[in-house]
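A.B. asks: Got a predicted model here, sequence first, then my questions.
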Amino acid sequence: MTRIVHLNGQWLPETEARISIFDRGFLFADAIYEVTAVIGGKLVDYAAHAARLKRSLHEIGLGLPCAEEQMLALHREIVVRNDLKEGLIYLQISRGAEDRDFIYHDGLAPTFVMFTQARNVLGNPRIERGLKVVTAPDRRWSRRDIKTTQLLYPSLVKTAAHGQGADDVFLVEDGLITEASGANVHIIDRSGTLITRALSQAILPGITRASVLEIARAGGIPVEERGFSVAEAQAAAECFLSSATSFVMPVVEIDGQPISDGAPGPLTRRLRALYLEDRLAAAI
């Protein structure tokens, strides 16, 4: 089935959607994006994703292209139009199109795009075996707290990681892990404490990250927000990623060194189950 996408107020078959070659999202990556998971035809953690979208837009001087209520309605409509039972909704908003110049001008009409990806997000086989990751220097720009479409470096290093037989890459700056290519990183130490990097401009404020920490604290799991090194992660009892596309995903190897016994850990499995139970019950 041909996907139906949303482009600047129109519903179109994906083959008919067109954007100007002068769009600043294309020329300068001058754009923000968000991604929301869909399970059972319902939106997971939508309110938090919508709030982060507004914040990211504000940080680059843009506003929502429509009212908040309409944004929610569009998410629900794209699910229906594509009969999406399970998968993802991607949304991108660029500053708009004008002749190429580093200096942009006020009053441009933003380009607003939405599309879906049907995907088995619950039954990903990597959940059972866990991920193998390698490390690379973090050479992204310094405002990683803004969810922009500037994803070239993560794309390059993740592709290189796949070439080495790994599933993903951990980015390292000043001796500490910042993020994976598109997810927050967490470890569980030998005492059972969940450790994750504190929020700052160095990492994205992950929606799933926030939900996992909330659920962990509610479940009596100690949480510590601080940086940690590759060596500490390798020596941890467990390691996992969190993101809207994979929820809670175990990591079992870093740079060829197994974590603990090289299998997804029990606390990671518990957190994934608790997260899904809690967020699916609240999906809209």
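C.D. replies: The structure has been received and is ready for your questions.
A.B. asks: C-alpha from now on. contacts and neighbour counts both.
C.D. replies: Fine.
A.B. asks: so which strand or helix has residue 276?
C.D. replies: helix 266-281 (DSSP states H and E).
A.B. asks: got it, and residue 50?
C.D. replies: Using DSSP H and E, residue 50 falls within helix 46-59.
A.B. asks: Not counting its own residues, what contacts that helix?
C.D. replies: If you take C-alpha atoms under 8 Å, 6 or more residues apart in numbering as the criterion, helix 46-59 is touched by 32-36, 63-64, 145-148, 207, 283-284.
A.B. asks: Just the ones in strands from those residues, please.
C.D. replies: 32, 33, 34, 35, 36 (DSSP state E).
A.B. asks: Quick check, the third one in contact with residue 116.
C.D. replies: Yep, that's residue 34 we're talking about. No - contact between residue 34 and residue 116 fails when scored by C-alpha atoms under 8 Å: they sit 11.9 Å apart.
A.B. asks: the helices in the stretch 51-200 of the chain, which residues?
C.D. replies: 68-81, 126-129, 152-163 (DSSP state H, counting those that start in this stretch).
A.B. asks: helices or strands next to the shortest one in the packing?
C.D. replies: What that stands for is helix 126-129. strand 247-254 (3 or more C-alpha pairs under 8 Å, 6 or more residues apart in numbering; DSSP states H and E).
A.B. asks: just the angle between the strand it packs on and helix 266-281, please?
C.D. replies: Angle, strand 247-254 to helix 266-281, by axes from the mean of the first three to the mean of the last three C-alpha atoms, to 10 degrees: 160 degrees.
A.B. asks: In addition, the following structure is provided for comparison:
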Amino acid sequence: MSRIAYVNGAYVRQNHASVSIEDRGYQFADAVYEVWAVFDGRAADLTAHLDRLERSLRELHIAQPMGRASLVVILEEVIRRNRIREGMIYLQVSRGVAPRDHFFPATPVKPSVVITAKPVDRDAARRKAAKGIKAISQPDIRWGRCDIKTVGLLPNVLAKQTAREAGADDVILVDSNGYVTEGGSANVYLVSGDKTIKTAPLTANILPGVTRISLISLLKSQGYTVIEEAFTLKDAYAASELFLSAASTFVMPIVDLDGHVIGDGMPGDVATTLREAYIQEATHSAGVWSASGNNNL
């Protein structure tokens, strides 16, 4: 079946979809995006992703493209038209189409909206998580506003490609002070032996992950102490567990970092239990959203 995309008001076959070559998302990476996991045909963490999208647009002074209720209808329609039961849905909003100029368009233009969806093999992802992954560390060379979810991901791409060429599955990024910031496309957590979880605090170089919010709540409800505090590679090597979180991977254990075996070299109880708990909660809450707050999005 041909995949269907939503592009600026029309549902089209994805292989026929297009945007203008003067779209500022293409010319300048002047765009933001969001990704939702889809469980049983419904988007998970719907409201939290919409909230973050609104913030990203506001930080870049990009106009909100439509009302929130209208956007939810379109997201659901893209899922339906692609017959996605278990998968992902991707939304991108750019500043719009205008003659190439580093300045914002003098006359405001309509933002461009693109939405696509695809199925995901959850059994394959489950097997990967049960085995755990290898990662390497790389310098964090991203721009200083990683708290905004922009499409400017070239540093992430280069870091992930370096990991692949080194025979690893993912990458851990380290800032100029030696502190772990994030994974290539995920937040990072370490577990110490005293039921303590550490993850980097939300500063300008950390993306406020929506999955991160849910995981921290779940961990606290299970009696863990969650500390939002910077940690080093040395701390990561010595952790009893190390894992990533993202909407695309949920919870992914790291069992080897830079050749250092993490814990006993197998996914630990915290990550394994947390992954299943998150999937259950996300499945239960998928499709639920709130119209409260700013309804211009």
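C.D. replies: It's in. For clarity, every value in this text was computed on a predicted model and none was experimentally measured.
A.B. asks: tm score of chain vs chain?
C.D. replies: The TM-score (TM-score structural alignment, normalised by the length of structure 1) is 0.98; 284 aligned residues with a C-alpha RMSD of 1.0 Å.
A.B. asks: hang on, the earlier thing: give me the residues contacting the helix holding residue 276 of structure 1.
C.D. replies: 39, 44-45, 211-212, 215-216, 238-240, 247-250.
A.B. asks: Which of the residues you listed sits closest to residue 229 of structure 1?
C.D. replies: Comparing the contacts of helix 266-281 of structure 1 against residue 229 of structure 1 with C-alpha to C-alpha places residue 239 closest, at 12.5 Å.
A.B. asks: can you tell me the helix or strand for the corresponding residue of structure 2 for that closest one?
C.D. replies: Applying TM-score structural alignment, one finds that residue 239 of structure 1 aligns to residue 242 in structure 2. If you go by DSSP H and E, residue 242 of structure 2 is part of strand 241-246.
A.B. asks: Tell me roughly how far that strand lies from structure 1 on average.
C.D. replies: On superposition with structure 1, the mean distance recorded for strand 241-246 of structure 2 (mean C-alpha distance after the TM-score superposition for structure 1) is 0.4 Å.
A.B. asks: Now do that strand against strand 250-257, angle only.
C.D. replies: Using the same axes, to 10 degrees: strand 241-246 of structure 2 against strand 250-257 is 140 degrees.
A.B. asks: May I see the buried residues of strand 241-246 of structure 2?
C.D. replies: Of all the residues in strand 241-246 of structure 2, those buried under the rule 16 or more other C-alpha atoms under 10 Å are 241, 242, 243, 244, 245, 246.
A.B. asks: What separation do you get for the last one and residue 208 of structure 2?
C.D. replies: Here residue 246 of structure 2 is placed at a distance of 10 Å from residue 208 of structure 2 (C-alpha to C-alpha, to the nearest Å).
A.B. asks: One more: the first one?
C.D. replies: Using C-alpha to C-alpha, we find residue 241 of structure 2 at a distance of 21 Å from residue 208 of structure 2.
A.B. asks: quick one, what contacts the residue nearest to residue 2 of structure 2 when sequence neighbours are not counted?
C.D. replies: Among residues not flanking residue 2 of structure 2 along the chain, residue 13 sits closest, at 6.3 Å (C-alpha to C-alpha, 6 or more residues apart in numbering). Residues in contact with residue 13 of structure 2 (C-alpha under 8 Å, 6+ apart) are 2, 3, 4, 5.
A.B. asks: So among these, which ones count as buried?
C.D. replies: Buried members of those, scored by 16+ other C-alpha under 10 Å, are 4, 5.
A.B. asks: quick one: residue 202 of structure 1 and residue 147 touch, right?
C.D. replies: No - using C-alpha under 8 Å, residue 202 of structure 1 is not in contact with residue 147, being 11.8 Å away.
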